[in-house]
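Undergrad: sequence? don't have it. structure:
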């Protein structure tokens, strides 16, 4: 597909609904199989009881409300809390990242695998960004998306509907790449490779995350990189905050209780845009790229970048032997 063409087939209606026992469906799925009896306790009295959060949850949970067509006329939305029994669980995922819900071994892509992805026209930023995050996760010995798997398992246990409400990841990556000037693209690719080679120790990373109590690992990485590349914060965080706030509000208006599991870094943004007008179609459009630099020149630049990182990392590793 032409990178400059708008994503006309993807919209706010393109939630992915996952029902227990159903095959994982693609976007535009409408039919959801829910366990009968999974909504037990959702009568009027239980609805009012859910409005009061226990103290141990209120410290790490943000509560939002909106009008709803569901019984009771109002929906309580709990951001982050996962131990709450709800009729709907909203996840910071899209169909492109649905594999996160399946337990898997942590694997960092090899250079050969990344080259194969590039040959298949995968976004260069997406390839290196995924590799960088896998390197960080490997360093910390954690499986990405563990909180989403737990939320999914709990939701299916209680017969709740699961909604993957994040913007499609490929649109996010393509918007990031399209809005970034050429010099920033080259510099970013080099930065991702360099930082992945010289990551801090697991102890340092863990200490940093504990000190940043109001943010998640991914947002922390994006914030740091955004000091040099402002586009990253705009497309990877702020735009997704707007999109998830809009999709979450639409979901809430059809139910009386929703639990939304998102990274801590998205809490302020989702709160900020709650009930605010959001131009969803604009957030799903891929901007036209203005660069007229030949592809061969860009590839040559990237090749020099890769070679430079390889030489530097080789010298570094040799000096430590």
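TA: Received, thanks. Predicted model, so just to flag it, every value in this text is computed and none were measured.
Undergrad: Only C-alpha atoms from now on, for both contacts and neighbour counts.
TA: Noted.
Undergrad: Tell me how many other residues crowd residue 237.
TA: Residues lying near residue 237 (other C-alpha atoms under 10 Å) number 20.
Undergrad: what does the helix or strand residue 282 falls within contact?
TA: If you go by DSSP states H and E, residue 282 is part of helix 280-283. With C-alpha atoms under 8 Å, 6 or more residues apart in numbering as the test, helix 280-283 has contacts from 11, 12, 239, 243, 246.
Undergrad: tell me which residues in it are buried?
TA: 280, 283 (16 or more other C-alpha atoms under 10 Å).
Undergrad: structure B:
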């Protein structure tokens, strides 16, 4: 089992998450992988970057720039183009997985039109095929995205689409998907909660009345101290969110850091890499970059065993269903 999982991880990171496969004009070739992990993060080259960008590595071996973005910010979109002009990257990594790759082809105008008319039918179609808990979370996220898009007039993921567009303009440049599959993240988050914690989270999500977000407030999320303060406020009100944030943020920080390492490894000659991620992942990626190994990532791609209470609940519902059927036919036959 572990061997198969390791093979899956190796395939996912070294080949599977590379969008270059999609573009027929980019021919893949086999090269010897060179080790270019940074020995330190000190910059030896002066590069003019926006304040939201971090220079992870800059020397004769490689240049790696990490851009922290706000997903509905027009300025974040422009920051992508600014960095592309500064370093002329030959690889760009984005905080997306295969399940969300359609975001790169999203029609902004159509999304904004749909957001204005976001109804129960569209919500039902979006979560079709998911289990109850995952579907509920996905529905809440979609509703939140639609509300913010309608309020700000900006479709989500604009910075990723700009990165994708800039990549296509640069000969030989490739785009990488660096995030863990969203289904694994959601499943791990909810399986980490007890019954009480799950109820606590659900109650908060369904009863909270978030304040409208304006463009000025949105830009505050580029400030790491502000993001940390928001995190502390939420976890103070609902402690169970600490477990969810651990899965959604810290675990994904490790996956993104490892993906970025593999992205840099895959560019054989003079890597110039731009990574575009949400601002909340910047500190974690800086912390883990250059330190992650494949064996560190394997456990983060596995679903933990189902909690005992869920197994009992499922069996109880199944037995109840059988009992109701038996009772129905018993009354039908014997009156």
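TA: That came through fine. Remember, it's a predicted structure, so these values are computed and weren't measured experimentally.
Undergrad: And the TM-score between these chains?
TA: With the length set by TM-score structural alignment, normalised by the length of structure 1, the two chains reach a TM-score of 0.69; 261 aligned residues with a C-alpha RMSD of 3.5 Å.
Undergrad: Where does the helix holding residue 282 of structure 1 end up in structure 2?
TA: Matched against structure 2 by TM-score structural alignment, helix 280-283 of structure 1 falls on residues 297-300.
Undergrad: that older thread, how much does the helix holding residue 282 of structure 1 stray from structure 2?
TA: Here the mean offset of helix 280-283 of structure 1 against structure 2 after fitting is 0.6 Å, by mean C-alpha distance after the TM-score superposition for structure 1.
Undergrad: I'd like the next helix or strand past that helix.
TA: helix 295-320.
Undergrad: which other helices and strands contact that next one?
TA: Contacts defined by 3 or more C-alpha pairs under 8 Å, 6 or more residues apart in numbering; DSSP states H and E place helix 295-320 of structure 1 against helix 182-197.
Undergrad: Tell me what angle the helix it packs on forms with helix 295-320.
TA: Computed with axes from the mean of the first three to the mean of the last three C-alpha atoms, to 10 degrees, the direction of helix 182-197 of structure 1 lies at 30 degrees from that of helix 295-320.
Undergrad: Show me what helix 182-197 of structure 1 is packed up against.
TA: Partner elements for helix 182-197 of structure 1 (3+ C-alpha pairs under 8 Å, 6+ apart): helix 124-140, helix 295-320.
Undergrad: With distance to residue 111 of structure 1 added, can I get these in a markdown table?
TA: Output for these, formatted as a markdown table (distance: least, C-alpha to C-alpha, whole Å):
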| stretch | distance to residue 111 of structure 1 |
| --- | --- |
| helix 124-140 | 10 |
| helix 295-320 | 10 |
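Undergrad: any residues touching the helix or strand containing residue 9 of structure 2, and which ones?
TA: Following DSSP H and E, one finds residue 9 of structure 2 within helix 2-11. Contact with helix 2-11 of structure 2 is made by 294, 295, 297, 298, as judged by C-alpha under 8 Å, 6+ apart.
Undergrad: How about stretch 179-195 of structure 2?
TA: 94-100, 133-134, 198, 240, 243-244, 247-248, 252, 255-256, 259, 301-304, 306-307, 309.
Undergrad: Also stretch 144-164 of structure 2?
TA: Contacts for stretch 144-164 of structure 2 (C-alpha under 8 Å, 6+ apart): 69, 71-74, 76-78, 80-81, 92, 94-95, 103-105, 108, 111-112, 115-116, 118, 175, 212-215, 276.
Undergrad: just so I have it, where are all the helices in the stretch 101-250 of structure 2?
TA: 108-116, 120-126, 132-152, 158-169, 182-191, 195-207, 215-219, 224-237, 241-245 (DSSP state H, counting those that start in this stretch).
Undergrad: Can you say which of those is nearest to residue 290 of structure 2?
TA: Ranking these by proximity to residue 290 of structure 2 (C-alpha to C-alpha) places helix 224-237 first, at 21.7 Å.
Undergrad: if I look at the residue nearest to residue 293 of structure 2 when sequence neighbours are not counted, how far off is residue 113 of structure 2?
TA: Sequence neighbours aside, residue 258 is the residue nearest to residue 293 of structure 2 in space, at 7.2 Å (criterion: C-alpha to C-alpha, 6 or more residues apart in numbering). Residue 258 of structure 2 sits 37 Å away from residue 113 of structure 2, going by C-alpha to C-alpha, to the nearest Å.
Undergrad: Between the two, point out the one with more neighbours.
TA: Legend: neighbour count by other C-alpha under 10 Å for residue 258 of structure 2 and residue 113, higher for residue 258 (25 against 14).
Undergrad: corresponding residue for that one in structure 1?
TA: In structure 1, residue 258 of structure 2 lands on residue 246 (TM-score structural alignment).
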